[in-house]
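*Asks:* generate coordinates for the sequence data below:
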Amino acid sequence: MEVHALDNYYLAITLLITIGYQLFFFAIAFSLKFDKLTDFAGGTNFVVLAIITLAFSGHHNARQIVASLFIMVWGLRLSGFLLFRILKTGKDDRFDDKRDHFFKFLGFWVFQMFWVWTVSLPVTVLNSPNVTQYPQPAFGTGRDIAGVILFAIGFIMEAFSDIQKYIFKSKKSDKSAICDKGFFAFTRHPNYFGEIIIQFAIYMICVSPAANGYVKGQAYKALYATIVGPFFLTILLMFVSGLTLQERPGAKKRYEKNNHWEEYSRYLNRTSILIPFPPQLYEKMPTILKRTIFLEFPIYVFDPEKHSDVGKGQQGAEEGDGNGQNSQDSRQSGDPLVNGQHTSN
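*Replies:* Model (predicted):
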């Protein structure tokens, strides 16, 4: 028998559980200045919500079990890996300017609450009484199969790329060396791509009862509306905490410190930012296609003349000398348009 808790979509109860769960770990992290549980708290929160909503539903059909297990497996793997990594590194540099400031640190945890609750929505609503009251199609629809296949692809990409990069950095004495093997030969961020694929795969499975005409009315709309979960994750990784924090800032740091800049510039030019693609073809692709279809938007591109503090300093010195000459730095941008190169080079 299903449990009716606050509302029949389990939105309120999962939100309250998430707030309580995150505040519990926040209290530990802030009091002890302890970074090691932050990502663990995020990943395991998905597991908690999936278990509770599945248990509350009272209906354990194959689709609910598969979707719930998928998000639990993903959450456990992610939290386990991040916990292992932070135990090895000792601290999380993201919180250097936050861990001593209550509200700034709390702000991160509030955002994590919203992330967990929103991304969990497809499974939460699938397990809710307003959906399970309807007859359910047998597991194995085209969307179910596609979802399982996509989940497997995404999970393999995310898990293997995380492990590959960790091993690569652990074995290299030069921490600025470029990881361009395995999945990283086809995309600069295979873990992000895998994570996005995983969440859309889970959504495809969860929406099957509505897509196949079994669920009606508001429940039908609610299932489709849960696409906000995978879309929110995608926006987060592309424009908030993922690519924007790594692409241009990472290139700027390499350029200014001259950490394998020439090699990295070539890597940028031949490797897709997110969507896996053969590097031999990507390198020759017109820049307009890279900037549109392949999502390498201008906000990610590093231009030394515009974004480098080193370049600005050199320009100021040259103006002070009054010689009117522009010294040509041997380090160039990885963007063919910035370098004045033909896009097919």
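
*Asks:* only C-alpha atoms for contact and neighbour calcs from this point on.
*Replies:* Fine.

*Asks:* now do the strands in the stretch 101-250 of the chain.
*Replies:* Taking DSSP state E, counting those that start in this stretch, the stretch 101-250 of the chain contains no strands at all.

*Asks:* could I get the full set of helices for it?
*Replies:* 102-119, 121-126, 129-132, 142-171, 190-206, 208-211, 217-225, 228-235, 243-257 (DSSP state H, counting those that start in this stretch).

*Asks:* and the gap between Pro135 and His59?
*Replies:* 11 Å (CA to CA, to the nearest Å).

*Asks:* look at the two and report which has more neighbours.
*Replies:* His59 (17 against 11; other CA atoms under 10 Å).

*Asks:* and the more buried one, what element?
*Replies:* For His59, there is no helix or strand it lies in under DSSP states H and E.

*Asks:* my read: it touches Met1, true?
*Replies:* Yes. His59 lies in contact with Met1 (CA atoms under 8 Å); the separation is 7.5 Å.

*Asks:* where do the contact lists of those two overlap?
*Replies:* The contact sets of His59 and Met1 do not overlap (CA atoms under 8 Å, 6 or more residues apart in numbering).

*Asks:* if I read this right, Ala219 contacts Val131, doesn't it?
*Replies:* Yes. Between Ala219 and Val131 there is a contact under CA under 8 Å: 5.7 Å.

*Asks:* distance of Asn61 relative to Gln136?
*Replies:* 8 Å.

*Asks:* neighbour count winner among the two?
*Replies:* Between Asn61 and Gln136, Gln136 has the larger neighbour count (other CA under 10 Å), namely 18 against 15.

*Asks:* the more buried one touches Ala211, doesn't it?
*Replies:* No. Using CA under 8 Å, Gln136 makes no contact with Ala211, being 11.1 Å away.

*Asks:* following up with a second sequence; could you model it the same way so I can compare the two?
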Amino acid sequence: MEKIFHLSLDLSLSHVFGFVAVALFFYMSLWSLAAIAKKRADLADIAWGPGFMLVAWTSLILGQATVDGLIINILVTIWAIRLAFHLYLRNRKRQEDFRYETLKQKWGKNLNLNLFRNVFLLQGCILYVIALPILWIHTHPQELPKHILWIGLLGWSIGFFLEAIADLQLALFKNDHSKKGKLLTTGLWGYVRHPNYLGELVQWWAIWFISASLPFGWALIISPLLLTFLIVKISGIKPLEEQMEKRAEFKAYVENTPSLIPPSLINGILYGSAWFLLIIYGSQSSLFFSIMIAAGCYGGQLWLLTKFDSRTLRSYIVLSIVALGLGFLQEMFFIYLKIVVYPKESIFPPLWLLALYPLFSLTLNSSLVFLNKSPTFTFLLGGFGALFSYLSGERLGVIQLIPPLAQPIIFLFWGLFLTILVIFNRKLRAWFSQR
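*Replies:* Below you'll find the predicted structure:
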């Protein structure tokens, strides 16, 4: 990575880690004094984001500053300032969070000591562990693979906007007096019950993903794992939902909305994983291996789809069979026209390719459910998506496209295929729901 020499003191790894720990200790100590003076333990929430800023910029200046590290620091700073400002606006007009009130009642006479030790000092230690990937990046000047860096930055950006939009939607909802006492179940909150937490987790998993490309960076997986555990089990989702479970509307919300990860996202990940595994390994391995990959991913997709709507299981299976049949005819037609060639030059489409058709069909009721709104968009997505998939397969050496007709024919037929499949799926679901 390109170094920014005039910003960096270039200290050793142990010195950087030590100085950052000391700086973080004094930082949290000052916040604890402010909390004791204000009698507001929830100042710890506001201190959370800027604490990462402190770690990021201190380690960049003391370590081996690079352009990549500077970019990461800028993103962390934007996140920290937004989060701190959001929490300040939220907390200043309301009573202290019930979680802190419960702790303060429990501590009694030893309130100030416990506030420093069990809130601010503990939070500082947790913050330090979660920020380890940032420290690792600033103390290892090796060149970050550009595709790893940009994938990680894309993931961080997605997580940032997810968290920011979810926070904004919740703030606007709570400021609407006509919605007082009601539950927010629209916008991002209609897809998962905690989109703000999901966004934060995505960001820190993305930072770890970047650091994992450095020597021994993978070992810092403790950072996102710790944050995930804390959010899910300790300080985030669990106590919030325990407080809300007495509300009647919350029970219906839980039954229809996943907690953290939308099934559509998992469905898309399963299909993407199957696509990758079948193309990379299925095309090179035995028939049994291809069947096992396809069966495992197909079973996972079916389970997710029927978890929230088991009545349409038969429609999913019928759709998969139809997709497989149409896919077989389509691939046979491509082979007949000699616009695609496979390494083994079989007269039939390879099993690993055909296995993708039923897997793809199950995304129509989850990840690609939005296609029901526009046939034109469906046609274009089918055409361009197929071209991307086939060209990727050609780049990986599992298929050869014969110009000049291969690309336009694949675009046309896949556009028609997806449009027909979406229309058939819509009618099929309507028919099964009436029975």
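
*Asks:* can you list the helices of the stretch 101-250 of the first structure in TSV and add mean neighbour count and distance to Gly20 of the first structure?
*Replies:* Listed next are the helices of the stretch 101-250 of the first structure as TSV, based on neighbours: other CA atoms under 10 Å; distance: least, CA to CA, whole Å:
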stretch	mean neighbour count	distance to Gly20 of the first structure
helix 102-119	17	9
helix 121-126	28	17
helix 129-132	23	23
helix 142-171	18	29
helix 190-206	25	24
helix 208-211	22	31
helix 217-225	17	25
helix 228-235	18	21
helix 243-257	18	29
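
*Asks:* if we compare those, which one ends up closest to Ala41 of the first structure?
*Replies:* helix 102-119 (9.1 Å; CA to CA).

*Asks:* counting by contacts, list what the closest one packs against.
*Replies:* Where contact means 3 or more CA pairs under 8 Å, 6 or more residues apart in numbering; DSSP states H and E, helix 102-119 of the first structure is packed against helix 11-32, helix 38-57, helix 228-235.

*Asks:* any idea how far Ala152 of the first structure is from the equivalent of Glu241 of the second structure over in the first structure?
*Replies:* Matched to the first structure by TM-score structural alignment, Glu241 of the second structure sits across from Glu247. Glu247 of the first structure sits 27 Å away from Ala152 of the first structure, going by CA to CA.

*Asks:* could you do Arg248 of the first structure as well?
*Replies:* 31 Å.

*Asks:* next: Cys179 of the first structure.
*Replies:* Where Ala152 of the first structure is concerned, Cys179 of the first structure sits at a distance of 23 Å (CA to CA).

*Asks:* which residue packs closest to Gly58 of the first structure, ignoring adjacent ones?
*Replies:* Glu2 (4.1 Å; CA to CA, 6 or more residues apart in numbering).

*Asks:* that's a helix at that neighbour, yeah?
*Replies:* No. Under the criterion used here (DSSP: H, G, I helix; E, B strand; the rest coil), Glu2 of the first structure is coil, not part of a helix.

*Asks:* pretty sure it contacts Asn130?
*Replies:* No. At 10.3 Å, Glu2 of the first structure and Asn130 do not qualify as touching, with contact defined as CA under 8 Å.

*Asks:* show me what Ser433 of the second structure aligns to in the first structure.
*Replies:* Using TM-score structural alignment, Ser433 of the second structure pairs with nothing in the first structure.

*Asks:* can you give me the neighbour number for Ser433 of the second structure?
*Replies:* Ser433 of the second structure: 11 surrounding residues under other CA under 10 Å.

*Asks:* I'd guessed it sits against Arg311; true?
*Replies:* Yes. Counting by CA under 8 Å, Ser433 of the second structure touches Arg311, with 7.3 Å between them.

*Asks:* next one: the match of Glu241 of the second structure from Phe239 of the first structure, what distance?
*Replies:* To Phe239 of the first structure, Glu247 of the first structure is 11 Å away according to CA to CA.

*Asks:* same deal with Arg270 of the first structure?
*Replies:* Applying CA to CA to Arg270 of the first structure and Phe239 of the first structure gives a distance of 22 Å.

*Asks:* over to Arg94 of the first structure?
*Replies:* Relative to Phe239 of the first structure, and taking CA to CA, Arg94 of the first structure is found at 17 Å.

*Asks:* those two: who's more crowded?
*Replies:* Ranked by neighbour count (other CA under 10 Å), Arg94 of the first structure and Phe239 place Phe239 first, with 14 against 9.

*Asks:* distance check, the more buried one against Ile202 of the first structure.
*Replies:* Distance from Phe239 of the first structure to Ile202 of the first structure, by CA to CA: 22 Å.

*Asks:* for Phe151 of the first structure, same thing?
*Replies:* Distance, Phe151 of the first structure to Ile202 of the first structure, by CA to CA: 7 Å.

*Asks:* any shared contact partners between these two?
*Replies:* Joint contacts of Phe151 of the first structure and Ile202 (CA under 8 Å, 6+ apart) are Phe70.

*Asks:* for the spatially closest residue to Thr185 of the second structure that is not a sequence neighbour, give its distance to Ile266 of the second structure.
*Replies:* Spatial nearest neighbour of Thr185 of the second structure, excluding adjacent residues (CA to CA, 6+ apart): Tyr253 at 7.4 Å. Going from Tyr253 of the second structure to Ile266 of the second structure by CA to CA gives 20 Å.

*Asks:* then Leu401 of the second structure?
*Replies:* Leu401 of the second structure is 31 Å from Ile266 of the second structure, by CA to CA.

*Asks:* got the contact list for stretch 186-193 of the first structure?
*Replies:* Contact partners of stretch 186-193 of the first structure, identified using CA under 8 Å, 6+ apart, comprise 154, 157-159, 161-162, 180, 183-184, 237, 242, 271-279.
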